[in-house]
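Novice: This is a predicted model, with the sequence first.
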Amino acid sequence: MKNDIIFIISAGNLYLQNADLSNLGINDHLSAGNDYPNYLNQEGSRIACPAISSFAITVGSVGKEDFENEDYVSVGGKDGIAPFSRTGLGMWGSIKPDVVEYGGDLVRNKTAIEIKPIDQTSIHVVNSTLHGASATGKDYGTSFSAPKVSYIASRLQAEHPTEPAQMYRALIIQSARLPEQCIDNPTMDHIRYYGYGIPNIDRALNNHPKRITFIQNGHLSAKKADIYSINIPPELRGEAGNFSLLVEVTLAFTAKTRQTRKGAHSYLSSWLEWHSSKYNERFQSFRNRTIEYLEQEGEFDQGGEDGGAIRWVLRENPAWADNGINRNSSTCPEKLDNYKASSVL
C-alpha cells in the first residue's frame, strides 16, 4: 500500500502424484474414485499461500483448446478449468482465484486411470538455456498463467502512468468474463474455479461503440460515500429492443490489515461496499437511504428479494443469490447482471 503496487500471484498447482492424504495428487484422486472436476472441490485442492492474499490478483489456469487422438483426450478442454489448477474460495468466502488465464491442460488416457501432460495441450514458454536447453519449449502450470495477467497490468500502467495500482487491478477484474458455458448462470463451483473469469486486454484498455467503461478513483473517509448516477440512453430503454445488456460494477480498494484472523472485516482496518438503487427508484430516494445507512448501525436497506432490488449475480446477502457468495467479503468485488433492454428502467 505504501508503494502503490499490486502483486499478481499464481493460484498454485496440484501434483500429478502425491500420496499425502492432505494434498493428494491428481492421479491419486482418480485412483480413490474422485474424478475431475470433483476433486477440485476437495479441501486439499484449495489455492496455496501466498495466493490467499486479500489484495493480490490470484491467477488460476484454463485450457486453450480441445484435443483428442486415439489414446488421449484433453481433460479441461477449451476454456475449461485446468485439472492441476488450485481453486477457491479464499479466506472468509472471498472470491479466489480472481481470474484465470491460459496455462495449459492435461490429457486423460482413454483406457487407463491416468492423467498426464503432453506437448499438444501445453503452452509455448520461454526456457532457460543455462544447461543447454532450447530457448523455448512446452510446459503447463498456473505459474505461466500469472505472467499473462502481469502483461495486461503493464499495458495499463503504460496507458495510464499516473493512475493508482488499484485502478489497474479493477480494470483487469472488470475485463474478465466467465467462459461461455457458464456466464449466463454461474454456480458456486464456477466461481470457485474461474473467479471472475478470463481477462481480456482489449476490454481492459479500450471502449467500443457497443461497450463503455466508466472509471473513478480516490479516497473515502470512514462513514462516507460517493454517489454516482449514470443516464441510460433512450435507445437502450425502448420496449422494442430484443437484445441483452451486461452491466458490471467493480470496486477495488486497499486498507491496512490487523493481526486478527477472526473475519474479513476485523482483518481490515476499514472496508468499502457498493450498493445500487432499486428498480425505478429516484436518485433522491437512494441518496436518503444511503445517508441513513451511514448515520445508523445496521444493514443497508437493499430491498430484499421482493422490494425492488436489482438481482445482481453476486449479492450483498449470500442468501439472495443462487451461488451463495457474499460480494462484500472480497476487496475487489465484481458483480454482473444480464437482463433485457426493456428492464433497464
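Specialist: In hand now; what should we look at? Remember, predicted model here, so these are calculated numbers, not experimental data.
Novice: make it CA atoms for all contacts and neighbour counts henceforth
Specialist: Will do.
Novice: Mind jotting down where the strands sit in the stretch 101-250 of the chain?
Specialist: 107-109, 115-116, 123-126, 136-139, 244-250 (DSSP state E, counting those that start in this stretch).
Novice: Quick one: residues in contact with the shortest one.
Specialist: Surrounding strand 115-116, the residues in contact under the criterion Cα atoms under 8 Å, 6 or more residues apart in numbering are 16, 26-27, 106-109.
Novice: Dump those into a markdown table; add neighbour count and distance to Ile232 as well.
Specialist: What follows is the contacts of strand 115-116, written out as a markdown table (neighbours: other Cα atoms under 10 Å; distance: Cα to Cα, whole Å):
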| residue | neighbour count | distance to Ile232 |
| --- | --- | --- |
| Leu16 | 18 | 51 |
| Ile26 | 25 | 49 |
| Asn27 | 20 | 52 |
| Leu106 | 26 | 45 |
| Val107 | 24 | 47 |
| Arg108 | 18 | 49 |
| Asn109 | 15 | 53 |
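Novice: Tabulate those (JSON lines), appending distance to Ala133.
Specialist: Output for those, formatted as JSON lines (distance: Cα to Cα, whole Å):
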{"residue": "Leu16", "distance to Ala133": "23"}
{"residue": "Ile26", "distance to Ala133": "28"}
{"residue": "Asn27", "distance to Ala133": "29"}
{"residue": "Leu106", "distance to Ala133": "23"}
{"residue": "Val107", "distance to Ala133": "25"}
{"residue": "Arg108", "distance to Ala133": "28"}
{"residue": "Asn109", "distance to Ala133": "29"}
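Novice: Structure two is appended below for comparative analysis:
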Amino acid sequence: MQNPAQAWNALVVGAYTEKIQLNDPLFQDYTLVADEGQLSPYSSTSIIWERKWASRPDVVFEGGNLLRAPDNSIVRHENLELLSTSKQFNTRKYFDTIWATSAATAQASWFAAKIAFEYPEAWAETIRGLIIHSANWNTAMFAQLNVVKGNRTSFRNLLKTFGFGIPNLERALYSQESALTYIAQETIQPFNYKGTTTTTETNEIHFFNLPWAKDLLLDLGETPVKLKITLSYFIEPGAGEIGWKDKYRYQSHGLRFDVNNVGETEDEFRRRINIAAREENEEVNGNTGSQRWAIGVNNRSTGSMHSDFWEGTAADLATCNHIAVYPIIGWWRERKNLEKVENETRYSLIISLDTPAQDIELYTTVKNIIEVPIEIEI
C-alpha cells in the first residue's frame, strides 16, 4: 500500500475476487492465483506499516483474478475480469473489461452514489461511515489469514489486508425488523481555553442515551445479538511538514467512542468517561469491558474512522444503550499560535443492532420508541 493510501480522511478501496470460472481450453494447464473469496492478486496491504498509521484498505470490492502459467509466469485473462463499457465506444467496440483496484474503486463510487441519492442529507462522514459499517468478511478471508476470534493480532492483520470486508448495499441503505441502524450526525467542539488564552483543556463529551428495545431484548434472553458501532469524522492534517515528531502533531484532533459495560449504570459510565477526559488519557481506562469487542480498542483507534462490534446475548445487551463520544489531544489544542483551539468539527455515529433470529420485531419496537426525539447531553 503506497501514497496516497495513507491519507486519513480518504476511503481507501482494495480488491478481493470471486472470479474463478475459466472455460478456455487453451489455458487448461494454468492455475488460479487466488481462490474464491480471497485477496485479489492486484490488491496491496498495509501489513508492514507501523501501528500508528491507519490500517488500509478500508473495504474491498471485486477486482478480478490472475493465472499462473506452467512456467510460473503470471498472465491475465478476460474471463477473470469485470465486464464494462468500452472507452472506444465510437468504433463499435461497445464492451471491454476492467480489473484491479480501478474496478474496485469504480464499484465503491457507485456504492457511495447510491447512498447519497437515497439520503441526500447524509454528510460525507456518514456516507463513508455507512460503506464501512455495512461491510463484513467472508469465510475465505478468515481462512486465508488464519484469523482466530479473540486473537487481536490476527484481527489486525485482517484489517490491514481486507479492511472491514465487503460492503453490503442493502445493509447500508435500509433497516430490517431484525437489523436496525441508528445514525447521528453531530457537531462537537473538542477543546477550549481554561480561564486564559495560555491554558487549554478538553471541552465537550457527547453522551447518547439511545431508545433501546430493553424489554424485548430481556425477553430474548440467550438469543445471539450483534452490536456494531462506527465513528466517522475528518481531521485536519498538521500544518507544515512536522509530521510524526510526536503523536499529536499530525491530527488536529481525535475522537473515540465507548459503551457502558454490562452491569455498569449510567452514572458509573459517565463518571468513568469524565475522569478519563479530565486526566487527558488517549483511551478510557477502567472497567471498559474491552474484551467484549472483536477488533479491540487498540486496533480500531488509528486514523479518523473507528469501527468495532460485540457479539453477545440479548440479555447482556439489554442495558448497554449508553454511548459516549469524546475527544483526544491533537494539534488544534497543542499549537495555540495557530488559533484553532476553539474549532468545531463534525462526526457521524452509526450504531446497529441485529440478530439472526427470525420474527423478532426490533425495528418496529424501536420505531415506536423514537417518536419521542433523542436527546444528546453535552
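Specialist: Yep, that arrived. Not measured: the values here are computed from a predicted model.
Novice: returning to what we had before: for Ser122 of structure 1, state which of the contacts of strand 115-116 of structure 1 is nearest.
Specialist: Leu106 (7.5 Å; Cα to Cα).
Novice: Now do the same for the closest one: its match in structure 2.
Specialist: When structure 2 is aligned by TM-score structural alignment, the residue opposite Leu106 of structure 1 is Leu66.
Novice: next one: Pro161 of structure 1
Specialist: Checking TM-score structural alignment: Pro161 of structure 1 goes with Pro120.
Novice: Next one: its match relative to Ala112 of structure 2, how far apart?
Specialist: 11 Å (Cα to Cα, to the nearest Å).
Novice: Which one's more surrounded, the two?
Specialist: Neighbour count, other Cα atoms under 10 Å: between Pro120 of structure 2 and Ala112, Ala112 has more, with 18 against 10.
Novice: burial count for His190 of structure 1?
Specialist: 21.
Novice: what about the helices in the stretch 1-150 of structure 2?
Specialist: In order along the chain, the stretch 1-150 of structure 2 carries the following helices (DSSP state H, counting those that start in this stretch): 100-118, 124-133, 139-144.
Novice: Please disregard the earlier target; I meant the stretch 151-300 of structure 1.
Specialist: 165-175, 188-194, 201-205, 264-267, 283-295.
Novice: Hmm, Phe253 of structure 1 is touching Pro164, no?
Specialist: No - contact criterion Cα atoms under 8 Å: Phe253 of structure 1 and Pro164 do not qualify, at 10.5 Å.
Novice: These two: which has the busier surroundings?
Specialist: Phe253 (21 against 15).
Novice: residue in structure 2 matching Thr250 of structure 1?
Specialist: Using TM-score structural alignment, Thr250 of structure 1 lines up with Thr230 in structure 2.
Novice: For the nearest residue to its match once chain neighbours are set aside, identify the helix or strand it belongs to.
Specialist: Leaving out its chain neighbours, the residue that sits closest to Thr230 of structure 2 by Cα to Cα, 6 or more residues apart in numbering is Ser307, at 4.1 Å. Using DSSP states H and E, Ser307 of structure 2 falls within strand 305-313.
Novice: If I follow the layout properly, Asn127 of structure 1 ends up in contact with Phe144?
Specialist: No - at 11.7 Å, Asn127 of structure 1 does not count as touching Phe144 under the criterion of Cα under 8 Å.
Novice: So which of the two has more stuff around it?
Specialist: Phe144 (22 against 13).
Novice: Sweet, I'm off.
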